[in-house]
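Trainee: Here is my input, please return the structure:
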Amino acid sequence: MREAIEASGLNDDEALLDQPADVEIVDESIVFTGRVWNIRHETFRYNAEILGRDFVAHTGAVAVLVLDDSDRILAIRQYRHAVRLCEWEIPAGLLDVEGEDPLAAAKRELAEEVDLEADDWSVLSDYSTTPGGSNEIVRIYVARGLRKIEHAYVRTGEEADIEMRWVNLDDAYEAALNRQITNSVILIAVLSAYASRSRGWSTLIPGDSPWPMRRWRDATSQ
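Mentor: Below you'll find the model as predicted:
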């Protein structure tokens, strides 16, 4: 196998690392304006070709894996109309407030969705949801040192009947492996947290750490 890899010119010892690409945008336009997101068409130069692509121009989002002292996570079940499912998820929300810091947005979502505050915030994962058709990126935080807040937020629409459940991380991990949960955010959060715990949570970084992926996306979307 190693000989085949070397013959192909590939290096199996190189670490996997996404790299930003600076391409020339030839033309761009909004082809559909939606209630929450728009569809953007961009024409760009890549490998000496002029290509055109449509994609969802997304605000980006943050999510919170709430973890208590017993290694339980707080899961919420919410109706999602596009897939006609009442999905188990974790608290999350859009970065749709102009200039709002992602960590501040995560704290806001935690309070609004599950009436909690947290003293300890760490970054668990950054990822692109559907890079073939959307520029959405998500930062997932771990929140610990929890306390209830006195003011309960009034929830409407699909959030009006949110169900909340504390689930042991081990049980959530099994639910992910057994395809019982399908939401990408909770899947990535649970699998990443399970792996991080096996390393003594050494993969976590401070909650206010820079978010290079978002900085690059915003700089190239102007």
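
Trainee: rest of the way, CA atoms for contacts and neighbours
Mentor: Noted.

Trainee: Helix or strand for the residue nearest to residue 118 when sequence neighbours are not counted, just tell me which one.
Mentor: Closest residue in space to residue 118, ignoring its immediate chain neighbours: residue 146 at 4.4 Å, by CA to CA, 6 or more residues apart in numbering. Remark: residue 146 resides in strand 137-148, with elements defined by DSSP states H and E.

Trainee: Which secondary structure elements does that strand sit against?
Mentor: For strand 137-148, the packing partners by 3 or more CA pairs under 8 Å, 6 or more residues apart in numbering; DSSP states H and E come out as strand 61-66, strand 116-128.

Trainee: Specify the next element, helix or strand, located C-terminal of that strand.
Mentor: The helix or strand immediately downstream of strand 137-148 is strand 163-168, counting by DSSP H and E.

Trainee: Would you enumerate the residues in contact with the residue nearest to residue 118?
Mentor: Residues near residue 146 by CA atoms under 8 Å, 6 or more residues apart in numbering: 68, 116-119.

Trainee: among those residues, which ones are buried?
Mentor: The neighbour count (16 or more other CA atoms under 10 Å) marks 116-118 as buried among the contacts of residue 146.

Trainee: Scan this structure for its longest helix.
Mentor: If you go by DSSP state H, the chain has its longest helix at helix 184-198.

Trainee: so what does the following helix or strand past it touch, helix or strand wise?
Mentor: Using DSSP H and E, the next helix or strand after helix 184-198 towards the C-terminus is strand 205-206. On a contact count with 3+ CA pairs under 8 Å, 6+ apart, strand 205-206 meets strand 116-128.

Trainee: Please give the structure of this sequence too, so both can be compared:
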Amino acid sequence: MTSSGSVPGAHEFDVLSSRTVYSGAILALRLDQVVMPGGRTAEREVVEHHAAVAVAALDEDENLVLINQYRHPIGGRLLELPAGLLDKLGEDPLEAAKRELAEETGLAAREWSVLVDVALSPGFTDEALRVYLATGLYETDRPEPELEEADLQILRVPLAEAVRAALAGEITNATAVAGVTALMTARASGAALRPADAPWPGLPTAFLERKARENSASQ
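Mentor: Take a look at the predicted model:
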């Protein structure tokens, strides 16, 4: 037992109050007053964000499809997996992944499975990511790219080389590191992957529900 009399792992972190500081196009910031063990109250900053999907697209030669994309917050380009946001309430994650793969690379895939789910930075945001493995690649229509995507470079990198680059600090995008290392681990261990329509308990919906309420109130 702890000095507060509670059993570790059993405390209910009740929210006493919550207020929104900012609500924008892709995220909102709220401040929650949360009950800590022992009865003390602490303020927690929470960034509500869209969920995201990414695709580890592997061709028949064991090359991984990567994109080199400019990211303004860091002022530079990163090697990444094709990825995008789930920005419609109730949108199917698999369909979003297929859309993003086509939009960013002009590719489609015949076989899909869930590679890994990631809570990206749970210390301050509910943003979560699902990475799919896509194989049996073939070309499909690609919409005309806009904004940063007009500068996007598409690469095909041997999987082993992508793993080396991640471990060497040359691939630092969290989504890409998670997807690359998970794929190599699955291949090396023979671990079975989940089906493409597997449940996603960690899928965040708070931000989309917020935007739906805001849109309803403005009408």
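
Trainee: After superposition, what's the TM-score here?
Mentor: For this chain pair, the superposition-based TM-score is 0.85 by TM-score structural alignment, normalised by the length of the second structure; 199 aligned residues with a CA RMSD of 2.0 Å.

Trainee: Excluding covalently adjacent residues, which one is nearest to the most centrally placed residue in the first structure?
Mentor: What sits nearest the mean C-alpha location of the first structure, by CA atoms, centre = their mean, is residue 138, with 2.7 Å. Using CA to CA, 6+ apart and skipping residues adjacent in sequence, the residue nearest residue 138 of the first structure is residue 61, 4.9 Å away.

Trainee: Next: residue 209 of the first structure.
Mentor: Counting by CA to CA, 6+ apart, residue 209 of the first structure lies nearest to residue 123, which is 7.6 Å off, once chain neighbours are set aside.

Trainee: Map the one you found onto the second structure.
Mentor: Taking TM-score structural alignment, residue 123 of the first structure has residue 114 as its aligned residue in the second structure.

Trainee: Do I have it right that that match meets residue 193?
Mentor: Yes: assessed by CA atoms under 8 Å, residue 114 of the second structure is found in contact with residue 193 at 6.1 Å.

Trainee: These two - which one has more neighbours?
Mentor: Per other CA atoms under 10 Å, whichever of residue 114 of the second structure and residue 193 has more neighbours is residue 114, with 22 against 16.

Trainee: contacting residues for that one?
Mentor: Residues in contact with residue 114 of the second structure (CA under 8 Å, 6+ apart) are 130-133, 193-198.

Trainee: nearest to residue 166 of the second structure, of these?
Mentor: Closest approach between the contacts of residue 114 of the second structure and residue 166 of the second structure, by CA to CA: residue 131, at 16.2 Å.

Trainee: circling back to that earlier point, need the contacts of residue 114 of the second structure in CSV (columns: distance to residue 73 of the second structure).
Mentor: Below are the contacts of residue 114 of the second structure laid out as CSV (distance: CA to CA, whole Å):
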residue, distance to residue 73 of the second structure
130, 22
131, 22
132, 25
133, 28
193, 33
194, 33
195, 34
196, 32
197, 33
198, 33
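
Trainee: Buried among these? Make that a ChimeraX selection.
Mentor: Command for ChimeraX that selects the buried part of the contacts of residue 114 of the second structure, burial taken from 16+ other CA under 10 Å:
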select :130,131,132,133,193,196
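
Trainee: hmm, back to that, map the residue nearest to residue 118 of the first structure onto the second structure.
Mentor: Per TM-score structural alignment, the equivalent position to residue 146 of the first structure in the second structure is residue 137.

Trainee: I figured residue 136 of the second structure was touching residue 63, is that so?
Mentor: No: the criterion here is CA under 8 Å, and residue 136 of the second structure misses it with residue 63 at 11.9 Å.

Trainee: who has more neighbours, these two?
Mentor: Taking other CA under 10 Å, residue 136 of the second structure and residue 63 do not tie; residue 63 has more neighbours (17 against 13).

Trainee: Name all residues that make contact with the more buried one.
Mentor: By CA under 8 Å, 6+ apart, the neighbours of residue 63 of the second structure are 156-159.
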